[in-house]
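Q: Provided below for reference: sequence and predicted model.
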Amino acid sequence: MNGTSQTGRDDGGRDRDAGGRARNARPRDGLGRPLPYGSPGVERQPEGVVRTPGRSVSEAQALLAAGRPFHAHEVFEDAWKSGPDEERELWRGLAQLAVGLTHAARGNATGGARLLRRGADAVEEWAARTGRTRPHDLDLPGVRAWARELAGTVEQAQGPVDAAAVAPRLRG
């Protein structure tokens, strides 16, 4: 396997996939935090999946509602990387929102609020530039308002937020 052991680690101790690309094989919890090797973790989102925009929104919504924003971020990232150039900033902004919620759920108020606002700004700028506020049935005004309100809440919180309880509704 080109210097890769059967465990998926190369001779330098780095995780690799079957194609030799760097991939962290450690199990992760529902918020994407790495767990020790051999620990039970949640099933990870496959990377590099090309989905229709509607399927991306539906899968991300289900993951957000289940309190798994890190995994929703992976779905948005796939859309960002595989979608048309004119939509990349939209998907990148949505990915930032999911990462912001991930940080907030992990108790990182500063990072969570910052990424929620950055994602809201990116989505707003994309909508203003394209004149589209409901691409793929997304409720961009509602998502932006959710992100900005949650950013303020996160800054005032005394601990992590419940990701499932505060998850956005992507479609209005």
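A: Nice, thanks for sending it over. Numbers count the residues shown, from 1 in each chain.
Q: from here on, just use CA atoms for contacts and neighbour counts.
A: Fine.
Q: just the helices in this protein please.
A: Assigned by DSSP state H, the chain shows helices spanning 53-65, 69-82, 88-106, 109-130, 140-156.
Q: please identify the most buried of those.
A: helix 88-106 (a mean of 26; mean count of other C-alpha atoms under 10 Å).
Q: here's the one I want to compare it with:
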Amino acid sequence: MSTSREGDRDRDEEGRARNARPRDGLGRPLPHGAAGVDRQPEGVVRTAAQSVAEAQALLDAGRPFHAHEVFEDAWKSGPESERGLWRALAQTAVGLTHAARGNATGGARLLRRGADGLVEWQGEGQGAGQGDAPAGLDTAGLVRWAQELAGEVERSAEAVDAAAVAPRLT
């Protein structure tokens, strides 16, 4: 993404506001010129399996903010019938991001919102709704993980280690 500076705002080629500042591993903006982590490219079209593999690697590395961007790409580019699934996964990743940043309230809220969205994707016999999720996603396990982590985050109100508590997506 190339940027131009108009006033104090970073903008992309189309003139939309974009923050070009480097970011840390949890997606927090750093001062211009600081060393940050590589950002996820936006708008990448992947298969469901590629999205899951990429997101899992980022979650395992303690980078849930970046995993959320992978899920967001899948949400925006995937089949209409799967958008709710990818949106729910993005919400759980953002919930983990907030929990890792020490925002217990926001983290728990987004983890629960994501879990609620995943319930309809649980396989037959595990919940009502869409049925089996693509790419071997373990939606029942992800629902349990998100609900349990939300409760732990609220009870402790301490920042979590994102890599240590990252879910297994499949």
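A: On my side now, so go ahead. All values derive from a computational prediction rather than experimental measurement.
Q: TM-score for this pair?
A: The TM-score (TM-score structural alignment, normalised by the length of structure 2) is 0.92; 164 aligned residues with a C-alpha RMSD of 1.3 Å.
Q: ok so, going back, quick check: which of the helices of structure 1 is nearest to residue 27 of structure 1?
A: Ranking these by their distance to residue 27 of structure 1 (criterion: C-alpha to C-alpha) puts helix 69-82 first, at 12.9 Å.
Q: so the closest one versus helix 53-65, what angle?
A: Orientation check (axes from the mean of the first three to the mean of the last three C-alpha atoms, to 10 degrees): helix 69-82 of structure 1 against helix 53-65 gives 160 degrees.
Q: helix 69-82 of structure 1 against structure 2, how far on average?
A: Its aligned residues in structure 2 lie a mean 0.2 Å from helix 69-82 of structure 1 after superposition (mean C-alpha distance after the TM-score superposition for structure 1).
Q: what range in structure 2 matches that helix?
A: Mapped onto structure 2 using TM-score structural alignment, helix 69-82 of structure 1 covers residues 64-77.
Q: list of residues touching the matching stretch?
A: 25-27, 39-40, 42-46, 48, 51, 54-56, 58-59, 82-87, 89-91, 93-94, 96-97, 162 (C-alpha atoms under 8 Å, 6 or more residues apart in numbering).
Q: and if you look at stretch 26-41 of structure 1?
A: By C-alpha under 8 Å, 6+ apart, the residues outside stretch 26-41 of structure 1 that reach it are 42, 43, 44, 67, 68, 69, 70, 71, 102, 105, 106.
Q: tell me which of the residues you listed is nearest to residue 155 of structure 1?
A: Once C-alpha to C-alpha is applied, the member of these that ends up nearest residue 155 of structure 1 is residue 105, at 12.1 Å.
Q: which residue in structure 2 aligns with the closest one?
A: With TM-score structural alignment defining the correspondence, residue 105 of structure 1 maps onto residue 100 in structure 2.
Q: please apply the same query to residue 129 of structure 1.
A: Using TM-score structural alignment, residue 129 of structure 1 sits opposite residue 129 in structure 2.
Q: from memory its match sits against residue 120, does it?
A: Yes - using C-alpha atoms under 8 Å, residue 129 of structure 2 is in contact with residue 120, at 4.2 Å.
Q: and the closest residue to residue 128 of structure 2 other than its chain neighbours, what does it touch?
A: Nearest residue to residue 128 of structure 2 in three dimensions, chain neighbours excluded: residue 120, at 5.5 Å (C-alpha to C-alpha, 6 or more residues apart in numbering). Going by C-alpha under 8 Å, 6+ apart, residue 120 of structure 2 touches 127, 128, 129, 130, 131.
Q: rebuild those as TSV, extending it with distance to residue 113 of structure 2.
A: Below are those laid out as TSV (distance: C-alpha to C-alpha, whole Å):
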residue	distance to residue 113 of structure 2
127	16
128	17
129	16
130	17
131	19
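Q: out of the residues you listed, which are shared with structure 1?
A: Compared against structure 1 with both residues aligned by TM-score structural alignment, their matches' C-alpha atoms under 8 Å, the contacts of residue 120 of structure 2 retain 128, 129.
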